[in-house]
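K.L.:
what's the 3D shape of this:
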Amino acid sequence: MQVPESAIPGAYDKFPTIRVPGEHRAWQRGEVWSALADHADGGTVVIDCYPGTDVGGVVDAVRKALPDADVIDIETEAALPPDRIDALIRRDLTDDSVFGLMSHHHLAEFYDEARLDAVADRVTSRPGQSVLVGWGAALVPVESTTVVLADLPRWEIQQRQRAGAPNWRADNASAAPLTKFKRGYFVEWRTADEHKRALIGRVDFLLDTTRSVGEATLITGAAFRAGLDAAVRRPFRVVPFFDPGVWGGQWMKQVCGLDPDRENYAWCFDCVPEENSLLLEVGEQVVEIPALDVVLARPAELLGPRTFARFGAEFPIRFDFLDTMGGGNLSLQVHPLTDYIQRTFGMHYTQDESYYLLDAGEDAVVYLGVQTGADREEMARELRSAERGESQFPAERYINRFPAKRHDHFQIPAGTVHCSGANSMVLEISATPYIFTFKMWDWGRVGLDGIPRPIHLDHALANIQWERDTEWTTQQLVDRVTPLATGDGWREERTGLHELEFIEVRRHWFTGAVDHDTRGTVNVLNLVEGPEAVVESPDGAFEPFVVHYAETFIVPADVGRYRIRPHGAGVGRECATVKAFVRGTTDGDV
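P.N.:
Sure, this is the predicted structure:
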């Protein structure tokens, strides 16, 4: 496989950081607990932990550091028993193996109020120091001198669950990772984010236990909030993560500098703040926090007032990579219509998406839309037969196949049957509800665990828009590039998305400087051509920010005007970015 000329070995930054301005300190390992003890000065300490945190490890570390303190695991002392929690959330989890209902539970519902009061009485009646630990420690009705948020990114939670960790207060250590993920996605993380959002503005300390409790890092709440403020005043990158898959390829290994001994890499979440981390440089230390904390704590500054008003504290744009170079086809799939996802799953917007081709082999194709004249009843029968393992689904008989080459951009509004073929490197630009994929046919494969991946034909058939046939798809979804403007050393094009989708995508080709403006809404960009570029502030509001080929970066709404030009190895070459933003949310409107 030939690596693109734009790719410089080792340039792709897998661990981008944001320096926290000001004089702040970070404590590590054993220093953490002595720092907390000094701050508490004998008073009550609350360590509220995101679900997935090693609460037992935190309890043990505190008991060792503060042997005279009464260290209380609040989850053991006051949470409802697992069977009662299971009963509470059963309706949200449903019987489906993948999909549930978006939970509206509050954390207090998972606790016994009388037992919380009993813990409070225990704390107030004891003359010595008390330390409350666990998810929900802040629910105990007692005055505290020190409040700590032990936070954890969702990607780390998933790694722990794959290694055998159960969900919160669940006896499911041996369950499939998909089962654990569903409980986290639909219930635990929704509840935890609501609870955490109320804590961010008042915590005294942030505790990072992403690596382990023994390797924990502690920063002050002031440093934590200063990092959030710094993020929304400049361009930044989240920490990407990579994962193998049955159809995975080899492109990212070379371009992104990944382990060459791994069989493949299928996915990269290059900008999914719900899942990704953010690395904050505090003094000489690096602290890892969920990127979602910026969305929860600074939504108007990050998203812009109109986008925030429309979506709330959710980041609506997702950039990720799908690598099938030297791999196989993705599953044949369709995403739910907005009305369907609202009625069926309680999600208020759907997974519109698009495929932007970063790279493509000579035989690369995209499956998109049904063929004109396709018999829907016959297609449904063939799909059900294939699901039962009785036959192979003849996709080419029913689904259009379009040749794909570098820089092609295919639009995929919800309800459109689609699939990226083998030997493609896709930058997927889409809305963020990233798990609502209804697989129709997986080419007779099993997953990496040796088990067939779930098929959801009933959901899929209820959402396919059959009128999106060969003619409609060709006219509406393929090769929709529209020239918009030109200047000295640059030109701008609209490449998508479809009018049914809420995301607008602009591509800029440039050999010189290009002026941009967020115009009051968040921008998400990727350097799709050229080895290196720099993002600058015309008035020096932020330090120059260097990006490399294939790196995705976020420009918060509050940044306003910014400029991008070739830099380093990119000077003298034509570079290109794609930029996504939410339609109808910019100042003056677009």
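K.L.:
make it CA atoms for all contacts and neighbour counts henceforth
P.N.:
Fine.
K.L.:
ok, Gly221 - contacts?
P.N.:
Gly221 makes contacts with Ile200, Arg202, Val203, Asp204, Phe205, Leu206, as judged by C-alpha atoms under 8 Å, 6 or more residues apart in numbering.
K.L.:
and those residues, which is closest to Gln161?
P.N.:
Gln161 lies nearest to Leu206 out of these, by C-alpha to C-alpha, at 23.0 Å.
K.L.:
contacting residues around the closest one?
P.N.:
Val148, Leu149, Ala150, Asp151, Leu218, Ile219, Thr220, Gly221, Phe224.
K.L.:
kindly recompute the last result at 6 Å.
P.N.:
Leu206 sits next to Val148, Leu149, Leu218, Ile219, Gly221 when contact means C-alpha atoms under 6 Å, 6 or more residues apart in numbering.
K.L.:
same question for Asp320.
P.N.:
With contacts defined as C-alpha under 6 Å, 6+ apart, Asp320 is in contact with Cys268, Phe269, Asp270, Leu427, Glu428.
K.L.:
thinking again about what came up before, dump the contacts of Gly221 to a markdown table, plus secondary structure and distance to Glu504.
P.N.:
Output for the contacts of Gly221, formatted as a markdown table (DSSP: H, G, I helix; E, B strand; the rest coil; distance: C-alpha to C-alpha, whole Å):
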| residue | secondary structure | distance to Glu504 |
| --- | --- | --- |
| Ile200 | coil | 32 |
| Arg202 | coil | 37 |
| Val203 | coil | 38 |
| Asp204 | coil | 40 |
| Phe205 | strand | 39 |
| Leu206 | strand | 37 |
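K.L.:
among those, who's most crowded?
P.N.:
Counting neighbours by other C-alpha atoms under 10 Å, Leu206 leads these with 26 neighbours.
K.L.:
how close does the nearest residue to Trp466 once chain neighbours are set aside get to Leu292?
P.N.:
Leaving aside its chain neighbours, Trp466 sits nearest to Val370 (6.7 Å; criterion: C-alpha to C-alpha, 6 or more residues apart in numbering). Separation of Val370 from Leu292 (C-alpha to C-alpha, to the nearest Å): 37 Å.
K.L.:
out of these two, which sits in the busier spot?
P.N.:
Val370 (30 against 24).
K.L.:
residue boundaries of the helices in the stretch 1-150 of the chain?
P.N.:
Taking DSSP state H, counting those that start in this stretch as the test, the helices found in the stretch 1-150 of the chain are 30-40, 55-65, 74-78, 82-93, 113-125.
K.L.:
which of these sits closest to Leu258?
P.N.:
Comparison of those against Leu258 by C-alpha to C-alpha identifies helix 55-65 as nearest, at 31.3 Å.
K.L.:
for the closest one, list every residue counted as buried.
P.N.:
In terms of neighbour count (16 or more other C-alpha atoms under 10 Å), helix 55-65 has its buried residues at Val55, Val58, Val59, Ala61, Val62, Arg63, Ala65.
K.L.:
helix/strand/coil for the nearest residue to His418 once chain neighbours are set aside?
P.N.:
Among residues not flanking His418 along the chain, Leu368 sits closest, at 4.4 Å (C-alpha to C-alpha, 6+ apart). What DSSP: H, G, I helix; E, B strand; the rest coil gives for Leu368 is strand.
K.L.:
and this one, so I can compare the two:
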Amino acid sequence: MSFMFKPLTYDDTKAINHLECSVDVVEKYSSIVSKILNDMNGSMVILIDGYISAPFKEIINELEIQSRAYGISFNSFNMEMLYRSEEEINELTKDNLPLNYEDDPVLLFGKVYEGDIRDFLDNQKLQAVLSTIKESDSQLIVLYGHGSTIIEFRQIADKIIYIDVTPKTTAVRAREKRFINIGDKQARSFNLLMRRNYYVDFEIALKTRKELLKNNLIDYYILSNYDKEPQMITGKALSIVLKELVQYPFRAKPVYLEGIWGGEYIRKIRDIPKDISNNIAWIFEFIPMEVSIVVETNHKYLDIPFYTFVQNNGLEMMGEKIYHDFDGYFPIRFNYDDTWHSDGNMSIQVHPDEDFIIENYNEFGRQDEAYYVIATGHGARTYAGWKGDGREFIKLAKQAEKEKSEIDYQEYVNSVPSIPGKQIMIPAGTIHASGQNQFILELGSLTLGSYTYKMYDYNRKDKDGNLRPIHLKNAEKVLRFDRDSEWVNENIAIEPKLIDDNEEYKEFVVGYTELMYFQTNRVEIKTKGKYSQKKDGFLVLTLVDGESADVYSKNDPDKVYHMNYLDIVTVPSTIDEYVIQATGYQPIVVHKTFIREGAKRFKNPKYLK
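P.N.:
The predicted structure is shown next:
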């Protein structure tokens, strides 16, 4: 699933994973179709399925053109013919998309759909098409669209093609009104289209892709991230690429998003052109459901959705225990929040705990976060916990929402000076905000949605001139009013604890609380120094200070990622002992995140089967 609303089209071309394997990559629809037709051996039934926004008609048109040129009789069936009516599908999904304007004024939230694409199909229409295909004398029959690879059609198919799309590309195509929701006849507004995508369509597409990958059913795998520039490899080649990738430390390709409080730090560090956007607020550096992973093979670059990698190789990547504890989902996310030289703070907000999320959204568990301060300007502060009467603040916030009045929020919300290297853990229920003039590494728990309840947003308007939505009713239900400044200092904004000190490095625990299942350490490595550790499962490393480092397997140093400042690199469970080598002319600081042994995992019983 993906919940990106405003990704920038900018591509970060430096996030590349170089592999030794070499597979054949076919480019352009004409060459792709020629390859498929040349592989034909007699009559053939082809199924073409894909992720949301996959451009099915481009390949269908090329198949028809080339079939005629080769003298091959051709017939195609669009899955849209087989869907139940729009009214029936809306009725089927209405509980997932409630019209609750009081709690959710712009309709962001909903409940995750538990079914699959089979629920959207009209069985009578399905059987009719199945019979027509069986009786057809066409040499080439193609069934295309979401749901074309259900078991009934797989039983009569010769080849399966899957068209994959990165979440960023899908979000951009949604913004450009390039597709509609499954079963719809006309486009919804962008916000409602993406809401339906998140809670229904993306979940359905993920289930289809997972089934095809796990059962090795894909014959041809097409990446369609760039218009008119598709790339195709075989399903076997995809397995080869991902099997090698999971043996390496790897980095995902970040996605950049604009926001009203966006800053300037990441633009300067990564030299992003000013015409891209003047307010880059979020950098989805490694949010598993939102990013992709670029691999170089045979001098070609394949931009593969990161969750395709997880669905195919998650067990090796995470390790058996973590994989099963989290039902195959990658359990941590990372992004950067940039308010450096910006106009203001992030909103004052809170996230819900597991009971609220399970009951209201049918999600996995609590939404915890953490802020690690990387860089600051003058006066930067991070807000967490209460300083004054929290219930009085809520009263004033309700008044401010109605009257657009201002609140002296600093009288009520506790804050601490933002010092580079400071880690603040933010368990669900804790009021918090990232302050103005800083660059923050934000990490969070598994919760896949964006369940942020804004309580006060300084009466700011968005880019379209609308006041940003406030969610006080839900916020009041989940806030912990007992978390004051003393509790914050004792429990979630701890002083670094030295745990290792030698000639080459020092390691500190900087983020730890029993309320959260991940822990963060800070490793300070001297110039040219090495840090080597054994581990169970996976961990994630961020170069938060210094110029460059190599991360590699101690047993196979060729399996290496050359990381630069602010790169986030995952060391998979396949690497038992890893090394971080400072490679520049300066010392470095690395932020390390890992799952705590024995920490509490899921609460939702449906994910504990």
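K.L.:
what TM-score do we get after superposing?
P.N.:
The TM-score (TM-score structural alignment, normalised by the length of the first structure) is 0.92; 567 aligned residues with a C-alpha RMSD of 1.9 Å.
K.L.:
translate the residue nearest to His418 of the first structure into the numbering of the second structure.
P.N.:
Correspondence of Leu368 of the first structure to the second structure, assessed by TM-score structural alignment: Ala384.
K.L.:
same check, this time on Gly227 of the first structure
P.N.:
By TM-score structural alignment, Gly227 of the first structure lines up with Val241 in the second structure.
K.L.:
so which helix or strand takes in its match?
P.N.:
In the assignment (DSSP states H and E), Val241 of the second structure maps to helix 235-245.
K.L.:
buried stuff in that helix?
P.N.:
Gly235, Ala237, Leu238, Ser239, Val241, Leu242, Lys243, Leu245.
K.L.:
what do you get for stretch 307-316 of the first structure?
P.N.:
Here stretch 307-316 of the first structure shows Thr307, Phe308, Gly312, Ala313, Glu314, Phe315, Pro316 as buried, counting by 16+ other C-alpha under 10 Å.
K.L.:
that stretch aligns to what range in the second structure?
P.N.:
The aligned range for stretch 307-316 of the first structure in the second structure is 322-331, by TM-score structural alignment.
K.L.:
which residue, other than its chain neighbours, is closest to Ile564 of the first structure?
P.N.:
Per C-alpha to C-alpha, 6+ apart, closest to Ile564 of the first structure is Val535, 4.6 Å.
K.L.:
distance of the counterpart of that neighbour in the second structure relative to Asn521 of the second structure?
P.N.:
Matched by TM-score structural alignment, Val535 of the first structure corresponds to Val551 in the second structure. Val551 of the second structure sits 16 Å away from Asn521 of the second structure, taking C-alpha to C-alpha as the criterion.
K.L.:
quick one: which of the helices of the stretch 1-150 of the first structure is nearest Leu178 of the first structure?
P.N.:
Nearest to Leu178 of the first structure among the helices of the stretch 1-150 of the first structure is helix 82-93; the distance by C-alpha to C-alpha comes to 12.2 Å.
K.L.:
about what we covered before: minimum distance to Gln161 of the first structure: which of the helices of the stretch 1-150 of the first structure has it?
P.N.:
Per C-alpha to C-alpha, nearest to Gln161 of the first structure of the helices of the stretch 1-150 of the first structure: helix 55-65, 14.8 Å.
K.L.:
mean shift of that closest one relative to the second structure?
P.N.:
Mean deviation of helix 55-65 of the first structure relative to the second structure after superposition (mean C-alpha distance after the TM-score superposition for the first structure): 2.5 Å.
K.L.:
can you count the residues close to the closest residue to Ala69 of the first structure other than its chain neighbours?
P.N.:
In space, and not counting its chain neighbours, Ala69 of the first structure is closest to Gln129: 4.9 Å by C-alpha to C-alpha, 6+ apart. For Gln129 of the first structure, the count of nearby residues is 19 (other C-alpha under 10 Å).
K.L.:
now do Gln127 of the second structure
P.N.:
Each residue near Gln127 of the second structure was counted by other C-alpha under 10 Å, and the total is 13.
K.L.:
map it onto the first structure.
P.N.:
The equivalent of Gln127 of the second structure in the first structure is Asp117 (alignment by TM-score structural alignment).
K.L.:
for the stretch 451-590 of the first structure, what spans make up the strands?
P.N.:
With DSSP state E, counting those that start in this stretch as the criterion, the stretch 451-590 of the first structure has strands at 482-487, 490-496, 503-510, 514-517, 523-529, 532-536, 545-548, 552-555, 561-566, 575-582.
K.L.:
if we can go back for a sec, contact partners for the match of Leu368 of the first structure?
P.N.:
Per C-alpha under 6 Å, 6+ apart, neighbours of Ala384 of the second structure: Asn414, Ser415, Ile431, His432.
K.L.:
so the first one is in which element?
P.N.:
If I follow you right, that is Asn414 of the second structure. strand 413-417.
K.L.:
show me which residues of that strand are buried.
P.N.:
Val413, Asn414, Ser415, Val416.
K.L.:
which residue numbers in the first structure go with the next helix or strand after that strand?
P.N.:
Under the assignment DSSP H and E, the closest C-terminal helix or strand after strand 413-417 of the second structure is strand 423-426. Matched against the first structure by TM-score structural alignment, strand 423-426 of the second structure falls on residues 409-412.
K.L.:
what's next to that stretch, contact-wise?
P.N.:
So stretch 409-412 of the first structure is contacted by Glu353, Ser354, Tyr355, Tyr356, Leu477, Val478, Leu497, His498 (C-alpha under 6 Å, 6+ apart).
K.L.:
counterpart of the last one in the second structure?
P.N.:
Just to be clear, that refers to His498 of the first structure. That one, His498 of the first structure, aligns with Thr513 by TM-score structural alignment.
K.L.:
the residue nearest to Ala69 of the first structure -> the second structure?
P.N.:
Using TM-score structural alignment, Gln129 of the first structure pairs with Leu140 in the second structure.
K.L.:
okay but that match is in contact with Met44, surely?
P.N.:
Yes: in this structure, Leu140 of the second structure is within contact of Met44 by C-alpha atoms under 6 Å, at 5.1 Å.
K.L.:
from Asp60 of the first structure, how far off is Gly227 of the first structure?
P.N.:
29 Å.
K.L.:
repeat that for Gly489 of the first structure.
P.N.:
With distances taken as C-alpha to C-alpha, Gly489 of the first structure is found 61 Å from Asp60 of the first structure.
K.L.:
again with Arg19 of the first structure
P.N.:
From Arg19 of the first structure to Asp60 of the first structure the distance is 32 Å (C-alpha to C-alpha).
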